[in-house]
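Trainee: Provided below for reference: sequence and predicted model.
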Amino acid sequence: MIACHCDSCRRQTGHHAAATAAPAEMIQIEGEEHLGEWRATGRAVRRFCRTCGSTLFWQAVGENMVSIMAGSLDLPTGLEISHHIFVAEKGDYYEITDDLPAFPGESKPS
């Protein structure tokens, strides 16, 4: 799971976003009629719950992987943050204090 500190995630969630990912074909959605869709740019589709407004997931246009917001999952998730991305865009009101890898932009660790 990643912690994304980019401008888009910060504005969408109110802070940094913690997300995991799965192939689209592995995701089953109950209550799909309650999903809303938002596109800030032509690069990604963001989906949210029309009932409560919760940010649920997003998918880059043309990509198979869906990024799922960790806060939308029932506990216990068993997830742990592995690294931080877009730290160059993080808010000025907090510091990253863990020892996890942190990248100024997007990075896919090997």
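Mentor: Arrived safely, thanks for sending.

Trainee: hey, let's count contacts and neighbours off CA atoms from now on
Mentor: Fine.

Trainee: what about the helices in the protein?
Mentor: 7-13 (DSSP state H).

Trainee: Strands of that one, residue ranges please.
Mentor: Along the chain, counting by DSSP state E, strands occupy 2-4, 17-23, 35-38, 44-49, 55-60, 65-69, 83-85.

Trainee: try it against this one:
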Amino acid sequence: MHNGSCLCGAVAFTIDGNLSPPSVCHCGQCRKQSGHVWASTWTDQNNLNFTANDTLQWFCASDSARRGFCNACGSFLFWQHNDEDTISISMGALSAPTGLMLSKHIFVADKGDYYDITDDLPQRAH
């Protein structure tokens, strides 16, 4: 069981199920919404249960996915593809200890020009 919340606590949740090894996304949308890169894990959406979600708002960032955030504090919490039964959860929203370790970098072809990736994790162009 994992717990998580936004910065102000108005969106809070539990995850009762397995979480994927986290990845770091370098795409332009994640960088713009998070302020840098976005580290996330994913699980089956049925594993996610909200204990508070009055301020949860969804933004359709593209025709294929939506992004969930708290409209009170602005925390970027979720990413969900329209055609999948999984949901990505921000690693920063999870309470420690998570027991997880970063596994890869994705969308590195879109990474910002202001930083280098200096670890030895696998990198996917898209």
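Mentor: Perfect, I can see it now. Quick caveat: nothing in here was measured; it's all calculated off a predicted structure.

Trainee: Superposing both, give me the TM-score.
Mentor: Scored against TM-score structural alignment, normalised by the length of the first structure, the superposed chains reach a TM-score of 0.91; 105 aligned residues with a CA RMSD of 0.9 Å.

Trainee: so which of the strands of the first structure gets nearest L75 of the first structure?
Mentor: L75 of the first structure sits nearest to strand 65-69 of all the strands of the first structure, at 12.9 Å, using CA to CA.

Trainee: post-alignment, the closest one versus the second structure, mean distance?
Mentor: Compared with the second structure after the fit, strand 65-69 of the first structure shows a mean deviation of 0.5 Å (mean CA distance after the TM-score superposition for the first structure).

Trainee: That strand corresponds to what range in the second structure?
Mentor: Aligned using TM-score structural alignment, strand 65-69 of the first structure spans residues 86-90 in the second structure.

Trainee: Which residues belonging to the matching stretch are considered buried?
Mentor: T86, I87, S88, I89, S90 (16 or more other CA atoms under 10 Å).

Trainee: What degree of burial does the closest residue to the third one other than its chain neighbours show, as a neighbour count?
Mentor: Right, S88 of the second structure. Spatial nearest neighbour of S88 of the second structure, excluding adjacent residues (CA to CA, 6 or more residues apart in numbering): W42 at 4.1 Å. The tally of other residues near W42 of the second structure (other CA atoms under 10 Å) stands at 20.

Trainee: Give the aligned equivalent of R39 of the first structure in the second structure.
Mentor: Aligned partner of R39 of the first structure by TM-score structural alignment: C60.

Trainee: how many other residues sit next to its match?
Mentor: C60 of the second structure is flanked by 14 other residues according to other CA under 10 Å.

Trainee: What residues does it make contact with?
Mentor: R66, R67 (CA atoms under 8 Å, 6 or more residues apart in numbering).

Trainee: Next one: it from D119 of the second structure, what distance?
Mentor: The gap separating C60 of the second structure from D119 of the second structure is 32 Å, by CA to CA, to the nearest Å.

Trainee: Aligned against the first structure, show me the partner of S23 of the second structure.
Mentor: Using TM-score structural alignment, S23 of the second structure sits opposite I2 in the first structure.

Trainee: sorry, back to before: quick check: the match of R39 of the first structure vs F78 of the second structure, distance?
Mentor: In terms of CA to CA, C60 of the second structure sits 12 Å off from F78 of the second structure.
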